[in-house]
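Undergrad: coordinates for the following, if possible.
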Amino acid sequence: MKYPVAIWMLAIGAFAIGMTEFVIMGLLSNVARDFGVTVSDAGQLITGYALGVAIGGPILVMLTIKWNRKYLLLALMLIFIIGNVAAAFSPNYGVMLVSRIITSLAHGSFFGIGSILAASMVRPEKRASAMALMFMGLSLSNILGVPFGTLIGQNLGWQMTFIIIAIIGLIALIGIVFFVPMTREEVKSSMLNELRILKEKELWLTLGITLFGFSGVFAYFTYISTILMNISHVPEHFISAMLIIFGVGVTLGNIYGGKLADWNLNRALQIIFITFIVYFVLLYFIQTNPIVMVVGIFLFGFIGFSMSPSLQLKSTLVSQDAPTLASTLNQSAFNLGNALGAFIGGIVVESLPLQYLSLIAPILTAIGLILLSINIAINKKASREA
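TA: From the prediction side, this is the model:
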């Protein structure tokens, strides 16, 4: 089946958003050097972005619940472009941080609304594939966009990276204008209907699993370029190649993680969490070897991001009555996990030798595993009593 051009335009938007979120990891040392701040301080640019997604996304959803979806997508892409242009021309660290927060406001709502629109443009039996096509832009941003942006930033300055991201955002904006159809149907959701989901205790427990389970990934990944250069002793000009390898791992992890989730959702998460915790310990010993880390960085991306489909699906299953807010809250949980991981990672980098980060990060994932075990026990008890 040929998919509408509009879905490809949404995929380009997803690519740009994924690129602006993740490319900062590869440029952290460069940004810190130019602004005269520590790498730990520069890491808060990641924290600020994640918090903007987590807090700003749900607020935007509530404020725009009655908006036409096409107009909302256009507004979100405009915010995204302005934020990236502001980042490119930031005169100091403070302005850079504010620009990152502005950019982040487009993130959660774009994926929530965009996926709903993508599904509405195809036959019912193809909706999952249409949504997957849109999210493929996010996966490709890790394989192509982040390494390319890192390479540009290291050779032409990180400012040029954000200018290029803004241009990609502009292409997506123009594509949405011309190809995304104007939805005429009445919006059935209301603020009250969407807010009712907040009373569900299982939703909050599930979001907690996402938050802590995924935060272990970002505790280490936030400082990946610094680790590769200072611990693994990988030359700076090879960092972009290493990030390509990481991106391939991320994409394959998403694919096979989804297959594992289809088999048994909770069991899949248990296997992935336990495997990831054990792998972090192994990472402590192999991260000093640049050759072994070629495989190590691939496995880190593969295992870490294989949990994403399971966490996404688990959140969806407990929130079917409020799809817009639920999908955005799930993005919030992911990004709060990113922020928590970056924050904890920053504390470790400031107080301990950098190599110990691989032993501290899995503690966060272990908390996610504990919450998952509690969730499984509660569901089993409810099933017995039913």
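
Undergrad: from here on, just use CA atoms for contacts and neighbour counts.
TA: Noted.

Undergrad: distance check, the residue nearest to residue 4 when sequence neighbours are not counted against residue 186.
TA: Leaving aside its sequence neighbours, residue 4 sits nearest to residue 121 (C-alpha to C-alpha, 6 or more residues apart in numbering; 7.3 Å). Relative to residue 186, residue 121 is positioned 16 Å away (criterion: C-alpha to C-alpha, to the nearest Å).

Undergrad: Proceed likewise with the subsequent sequence, for comparison:
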Amino acid sequence: MPSGLVALALGGFGIGLTEFLIAGLLPQVASSFGVSEAAAGRLISGYALSVAIGALALTAATARLPRKGVLVGLVALFVIGNLLSAVAPSYSVMLLGRIVAALCHGSFFGIGSLVARSLVAPERKSRAVAVMFAGLTVANVLGVPFGALVGERWGWRAAFWAVTAIGVLALAGIVALVPGWAGQVRPPAESGRAGAVPPSGLRAQFRAFRSWQVWLTLTATALGYGGMFGAFSYIAYTFTEVSGFSPADVAWLLMVYGVGLVVGNLIGGRAADRDRDRALVLALLGLTITLAVFGLLAGSAIASVILVFLMGVTGFAGVPGMITRVTDFAHGAALAASANVSASNIGNALGAWLGGLSITAGLGYTAPLHVGAGIALVAVIVMAVAAHHARSPAHRTDHSM
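TA: Below you'll find the model as predicted:
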């Protein structure tokens, strides 16, 4: 494994950690600044909104710059944001720190995926992306308990100091281990001619969005995430109100889900390198079936443990393949890779909103699972259409709208 991938994975771990650990620290933060729970919650929602905006804005603004240099700048921004949070004298400064840290999130994973795939042979590109995302999935497992443990023992500021230190290590790793040429040249097997340079100008970056395949992949990404988060956003209620678990059990059940994310990410990367479109359709179909069965068997504690693990596996198995697919059809445009991150966040918001509507409508705490299954089924259809269109003879000569 190239050492540069390890540095990227460490950066992904730090970014994922700062996203997730705040959930376990909200009571302490709210008490420290004397703000309401709702205000403290904006430290989460503000972060998510900034991710969606920063993914496109920063990628577009840095389109002509060397990608290693951009990654160094993004991780430096991450360090500054978490340092602001660690020393914040007021709630407003804390929120500013969260926003600054979040701005780098989408661009890091978008541009980082292009750098990661350039470090390996073309037939291993999805696995390389999966290695980078392994940091994010591990952070999903450890983020909340890490924040709660460190916060309880040394205070919530200590958690942000720890993340800042991880960011500094990732920054040093990227500077030392990622080669300067990484992400700048597409492999001949992908570009059709040796040494082809990905589009760098803003106009060329936007031209990549003329491809139907780019839009179909982004749509499938949004719907796939929407299906998973339509269910996941309310899974604690499902566990406690339907499956019979106590509130104290929710933490370890979420860790089971997180382990599923790690497994799904690694399996999905390998499968996508063998037959990407088939792997993506099967991952989305697996998510659809898992959520539908979960909705039917949520009353069983044993079944719930198994199915929340499978929800993590199938929900994240498509991520490496989706990113390599959208960047392939966008001819390496970094803006398309970052747009994939934005699409996932849009899907998260859509799924959570629709899942909430189903509960408000009085359909019960298993309803979000069925809503998620329905959204994921639409994703299967979109991905199947994209795969069929990609195989058609006409597509070989015309990739655009």
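
Undergrad: mind checking the TM-score on these two?
TA: The TM-score (TM-score structural alignment, normalised by the length of the first structure) is 0.80; 380 aligned residues with a C-alpha RMSD of 3.9 Å.

Undergrad: I figured the residue nearest to residue 4 of the first structure hits residue 8, correct?
TA: No. Checked against C-alpha atoms under 8 Å, the pair residue 121 of the first structure and residue 8 is beyond contact range at 11.8 Å.

Undergrad: more neighbours: which of those two?
TA: More crowded of residue 121 of the first structure and residue 8, by other C-alpha atoms under 10 Å: residue 8, with 22 against 17.

Undergrad: and the residue nearest the centre of the second structure?
TA: residue 341 (6.3 Å; C-alpha atoms, centre = their mean).

Undergrad: contacts only, for the equivalent of it over in the first structure.
TA: Applying TM-score structural alignment, one finds that residue 341 of the second structure aligns to residue 331 in the first structure. With contacts taken as C-alpha atoms under 8 Å, 6 or more residues apart in numbering, residue 331 of the first structure has the following neighbours: 53-54, 108.

Undergrad: out of the residues you listed, which are shared with the second structure?
TA: Shared with the second structure under both residues aligned by TM-score structural alignment, their matches' C-alpha atoms under 8 Å, the contacts from these are 54, 108.

Undergrad: would you list the contacts of residue 331 of the first structure in CSV and tack on distance to residue 267 of the first structure and neighbour count?
TA: Shown next, in CSV, are these (distance: C-alpha to C-alpha, whole Å; neighbours: other C-alpha atoms under 10 Å):
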residue, distance to residue 267 of the first structure, neighbour count
53, 29, 30
54, 27, 27
108, 27, 30
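
Undergrad: so which residues of the stretch 201-350 of the second structure form helices?
TA: 202-207, 212-232, 235-238, 250-297, 301-316, 319-329, 334-360 (DSSP state H, counting those that start in this stretch).

Undergrad: now do stretch 326-333 of the second structure: everything it contacts.
TA: 114, 186, 190-191, 198-200, 205, 208-209, 211, 213-214, 217-218, 334, 336-337, 340, 399.

Undergrad: coming back round to it: ok, the residue nearest to residue 4 of the first structure to residue 77 of the first structure distance?
TA: Taken as C-alpha to C-alpha, the span from residue 121 of the first structure to residue 77 of the first structure is 20 Å.

Undergrad: corresponding residue for residue 224 of the second structure in the first structure?
TA: By TM-score structural alignment, residue 224 of the second structure lines up with residue 213.

Undergrad: and if you look at residue 298 of the second structure?
TA: In the first structure, residue 298 of the second structure lands on residue 287 (TM-score structural alignment).

Undergrad: look at that match and say how many residues are nearby.
TA: Residue 287 of the first structure, neighbours per other C-alpha under 10 Å, totals 21.

Undergrad: surely it and residue 293 touch.
TA: Yes. At 5.9 Å, residue 287 of the first structure counts as touching residue 293 under the criterion of C-alpha under 8 Å.

Undergrad: give me the common contacts of these two.
TA: Common neighbours of residue 287 of the first structure and residue 293 (C-alpha under 8 Å, 6+ apart) are residue 232.

Undergrad: what does residue 211 of the second structure align to in the first structure?
TA: Under TM-score structural alignment, residue 211 of the second structure pairs with residue 200 in the first structure.

Undergrad: so stretch 256-263 of the second structure matches what in the first structure?
TA: Using TM-score structural alignment, stretch 256-263 of the second structure pairs with 245-252 in the first structure.

Undergrad: check the mean deviation of that stretch from the second structure.
TA: Its match in the second structure and stretch 245-252 of the first structure itself, once the structures are fitted together, sit a mean 1.6 Å apart by mean C-alpha distance after the TM-score superposition for the first structure.

Undergrad: now do that stretch: everything it contacts.
TA: 139-140, 142-144, 294, 297-306.

Undergrad: now do the same contact list for the match of residue 211 of the second structure.
TA: Counting by C-alpha under 8 Å, 6+ apart, residue 200 of the first structure has no contacts.

Undergrad: touching stretch 226-244 of the second structure from outside, list them.
TA: 245-247, 250, 287-288, 291, 298-301, 304, 311, 315, 344, 346-356, 365-366, 368-376.

Undergrad: just to revisit the earlier point, buried residues, the match of stretch 256-263 of the second structure. List them.
TA: By neighbour count with 16 or more other C-alpha atoms under 10 Å, stretch 245-252 of the first structure contains the buried residues 245-252.

Undergrad: before we move on, what about stretch 233-241 of the first structure?
TA: Buried residues in stretch 233-241 of the first structure, defined by neighbour count with 16+ other C-alpha under 10 Å: 234, 236, 239-241.

Undergrad: got the residues you listed as a markdown table, with distance to residue 313 of the first structure columns?
TA: Formatted as a markdown table, those follow (distance: C-alpha to C-alpha, whole Å):
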| residue | distance to residue 313 of the first structure |
| --- | --- |
| 234 | 37 |
| 236 | 38 |
| 239 | 33 |
| 240 | 31 |
| 241 | 31 |
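
Undergrad: of all those residues, which comes closest to residue 83 of the first structure?
TA: The closest of these to residue 83 of the first structure turns out to be residue 240 (C-alpha to C-alpha; 24.0 Å).

Undergrad: hmm, that closest one is touching residue 148, no?
TA: Yes. At 7.1 Å, residue 240 of the first structure counts as touching residue 148 under the criterion of C-alpha under 8 Å.

Undergrad: which residues are in contact with both of the two?
TA: With the criterion set as C-alpha under 8 Å, 6+ apart, the contacts of residue 240 of the first structure and residue 148 do not overlap.

Undergrad: element containing the corresponding residue of the second structure for residue 62 of the first structure, please.
TA: Aligned counterpart of residue 62 of the first structure in the second structure: residue 60 (TM-score structural alignment). Using DSSP states H and E, residue 60 of the second structure sits in helix 37-61.
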